[in-house]
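A.B. asks: Curious how this folds, go ahead:
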Amino acid sequence: MRLALTPGEPAGIGPELAVMAAQQARPYELVALADAELLQQRAAQLKLPLRLRQVDFTEQARPSEAGELVYSPIPLAAPVEAGKLDSANADYVLQSLSEANRLALSAEVAAIVTGPVQKSVINNAGHAFSGHTEFFAEHSNTAKVVMMLACPGLRVALATTHLPLKDVSEALSQEQLEQTCRILYSELQNKFALSKPKVLVAGLNPHAGEGGHLGSEEIDVIEPVLNKLRAEGMQLEGPLPADTLFTPRYLEQADAVLAMYHDQGLPVLKYLGFGRAVNLTLGLPYIRSSVDHGTALDLAGTGRADPGSIEVALDQAWQLAQNSRNA
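C.D. replies: Got it, this is the predicted structure:
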């Protein structure tokens, strides 16, 4: 089995995370879609051993050896200095993502693991780019995806993602929320091997609207959707007040939480598991996981980057790929 790794922004810590990941043996073939010279340069800066081997997709995948990194060449447009952004390399980042998408759609890799990108550089280069989630949805022709972050003990999916808070209520509709719930529930069953998952669903407003006194979205949107899906046999509890939902009494009985907006659920998860969390895109025709942090330009090339999140992302992708193969 092969997994594709896109290191992301070349001036950030992504390339060295790839080098760090190569320091241990793995039961699958990890393929970095990257510039070989960049990987060697960063390995030298970190004083870590690195043997590069160009992938041959006509051959059977073999487990990765410690100190070896298999790569598929994506050439840089301009030389890279760690910590210094250059919009000339925006196309390099997008090419690696496009190639990962192609390989996953053709089943040449079993999953995609992504390092952090610098959205501003890509947009400044003239490419409309709002994030990995939206990029892979568009390029795989997937109409609807769900963003979920997970760490040991907690999974949080989002009904809306990168929206201004003032736009969240308008973005929530019964149709949109039903699609989100169906994707989340199906993926928990098929990729996480949970036969009958239990999902806690947050309300949008304080106190989950308090019977309509603090907002009507719970009554008009959330409750009708949950009632419909519960009648089909889904275990969905809510809408629950977000300030009490994230307590052991509720969470110890749940497999996942569905939050209504980005900063309702993710601060709790990142407080609990930052550095051990993984970002997953549900609903794609393939598995995609990612680190839970940014490019950390100030750490690039110093050797002080924490590889914890990339290790979790790799482990999660590997586990989900095995679950999918056995389903």
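A.B. asks: Please make it C-alpha for all contacts and neighbour counts, starting now.
C.D. replies: Fine.
A.B. asks: Nearest the middle, which residue of this structure would you pick?
C.D. replies: Of all residues in the chain, the one closest to the mean position by C-alpha atoms, centre = their mean is residue 279, 2.8 Å from it.
A.B. asks: OK, contacts around that residue?
C.D. replies: Residue 279 sits next to 147, 148, 149, 150, 289, 290, 291, 292, 313 when contact means C-alpha atoms under 8 Å, 6 or more residues apart in numbering.
A.B. asks: and the next element down the chain from the strand or helix carrying residue 39?
C.D. replies: Element membership for residue 39 (DSSP states H and E) is helix 36-46. Per DSSP H and E, helix 36-46 leads on to strand 51-54 as the next helix or strand towards the C-terminus.
A.B. asks: which outside residues touch that following strand?
C.D. replies: 36, 67, 68, 69, 70, 71, 72, 73.
A.B. asks: Return a ChimeraX selection command for the buried portion of the residues you listed.
C.D. replies: To isolate the buried ones among the contacts of strand 51-54 in ChimeraX, judged by 16 or more other C-alpha atoms under 10 Å, type:
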select :36,67,68,69,70,71,72,73
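A.B. asks: hmm, back to that, would you check how far apart the residue nearest to the centre of the chain and residue 149 are?
C.D. replies: 4 Å (C-alpha to C-alpha, to the nearest Å).
A.B. asks: Need the residues touching each of these two.
C.D. replies: Residues touching both residue 279 and residue 149 (C-alpha under 8 Å, 6+ apart): residue 292.
A.B. asks: just to revisit the earlier point, show me the contacts of strand 51-54 that map onto helices.
C.D. replies: By the criterion of DSSP state H, membership of those in helices covers residue 36.
A.B. asks: I'd like the structure of this one too, to check against the first:
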Amino acid sequence: MSSTPQIAVTMGDGAGIGPEVIVRALLDPTISAAAHCVVIGDAERLRQAARIVGLEPDIVAIETVGEAEFTPGRINVIDLGLLPPDLPFGAVSAVAGDAAYHYIRVASELAMSGQVQAICTAPLNKAALQAGGHIFPGHTELLAELTGTKEVSMMLSTPKVKVIHVTTHIGLIDAVDRIEPGLVERTIRRGHQALVDAGVAAPKIGVCGINPHAGENGLFGRGEEETKIAPGVEVCQADGIDVHGPLPADTLFFLAGRGDYDLVVAMYHDQGHGPVKILGLEAGVNVTVGLPVIRTSVDHGTAFDIAGKGIADHRSMIEALRLAVEMAPERVAG
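C.D. replies: Model prediction:
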């Protein structure tokens, strides 16, 4: 048995920056030494990306993970061959959206069958995904569907703060309506377990309120903190989880940023994403918590405005791969 995890790296939307950041990240010596990565995507698109960024890797199309060879300068690709060679960079394409779906589908199958120990995803474009006939808000919901998982959480990780979300890709009014004590409790538990699995023995968790000043004793809002959030927190406290809240979100993120909390529980998408992206977009990583497989991702989009120009920052992809290595079971068939 080898201790080097095998990671399926999905190419994301081929019209975006995914191919560029993948090529750069997989040629980083710290990544090639830590993981055996197999790209699920389009070999020719990766070759185009390599030329754009001025690199000359040996990009080899393979059919199975078992065919991969891990030598310096080589990138192994399970080539689905779904993209036309003249696909333009920087534009929404139904073809690219459909291809992005199939990259994830194949990676999920490989992970569920144990052929890889983690999935690391490059960004997809939601408009392209849906134009390609796959009606999902994003990776999180798509992976839940593919793995038969009823409920998952999105966790964002940076060197300064980690955030898990009670709700994500829904409108704010719908998010407030969906939040209830059971969902808050389950989200806290998923976040707690994720940190324990990552080596934090006793995580300290802070839970955001919904309203300004966490409602300030009923002054703001309609009592959401007391009815929707506090009961879920109290159940987790009774089970010995070191969790506090609901707390004012602005203060909580400040305290977490200086190290007082290991994890922040955000109630809705922008409450968590805004502070995280200010604190460390270039090193941010998205983790889907609650899946039966490990999944990490870059914490940025397809960046169509700079796709194909060779200037995309690949640091988030490197961090996503590093976190996948840390979280993946250290076992792979030798």
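A.B. asks: Walking through the stretch 51-200 of structure 1, point out its strands one by one.
C.D. replies: Under the criterion DSSP state E, counting those that start in this stretch, the stretch 51-200 of structure 1 contains strands at 51-54, 68-73, 111-114, 146-151, 154-158, 198-202.
A.B. asks: winner for burial among those strands?
C.D. replies: Greatest average neighbour count among the strands of the stretch 51-200 of structure 1 goes to strand 111-114 (a mean of 27), per mean count of other C-alpha atoms under 10 Å.
A.B. asks: other SSEs contacting it?
C.D. replies: Using 3 or more C-alpha pairs under 8 Å, 6 or more residues apart in numbering; DSSP states H and E, the elements in contact with strand 111-114 of structure 1 are strand 2-6, helix 90-105, strand 287-290, helix 308-326.
A.B. asks: Mean neighbour count and distance to residue 15 of structure 1 for those - can I get that in CSV?
C.D. replies: Listed next are those as CSV, based on neighbours: other C-alpha atoms under 10 Å; distance: least, C-alpha to C-alpha, whole Å:
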stretch, mean neighbour count, distance to residue 15 of structure 1
strand 2-6, 27, 9
helix 90-105, 21, 12
strand 287-290, 28, 14
helix 308-326, 20, 11
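A.B. asks: want to throw these into a markdown table with distance to residue 251 of structure 1?
C.D. replies: Formatted as a markdown table, those follow (distance: least, C-alpha to C-alpha, whole Å):
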| stretch | distance to residue 251 of structure 1 |
| --- | --- |
| strand 2-6 | 32 |
| helix 90-105 | 33 |
| strand 287-290 | 23 |
| helix 308-326 | 21 |
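A.B. asks: and residue 162 of structure 1, which of those is closest to it?
C.D. replies: With C-alpha to C-alpha as the measure, strand 287-290 is the member of those nearest residue 162 of structure 1 (16.4 Å).
A.B. asks: what's that closest one packed up against?
C.D. replies: Checking 3+ C-alpha pairs under 8 Å, 6+ apart, strand 287-290 of structure 1 ends up next to strand 111-114, strand 278-282, helix 308-326.
A.B. asks: Can you check which of those gets nearest to residue 170 of structure 1?
C.D. replies: Among these, if distance is taken as C-alpha to C-alpha, the winner is strand 278-282, at 22.6 Å.
A.B. asks: what about that closest one, how far off from structure 2?
C.D. replies: Strand 278-282 of structure 1 differs from its equivalent in structure 2 by a mean of 0.5 Å after superposition (mean C-alpha distance after the TM-score superposition for structure 1).
A.B. asks: which residues in structure 2 does that strand align to?
C.D. replies: Following TM-score structural alignment, the aligned partner range for strand 278-282 of structure 1 in structure 2 is 285-289.
A.B. asks: what do you get for stretch 123-143 of structure 1?
C.D. replies: Aligned using TM-score structural alignment, stretch 123-143 of structure 1 spans residues 130-150 in structure 2.
A.B. asks: Same check on stretch 13-21 of structure 1?
C.D. replies: Mapping stretch 13-21 of structure 1 onto structure 2 (TM-score structural alignment) gives residues 17-25.
A.B. asks: Fine by me, thanks again.
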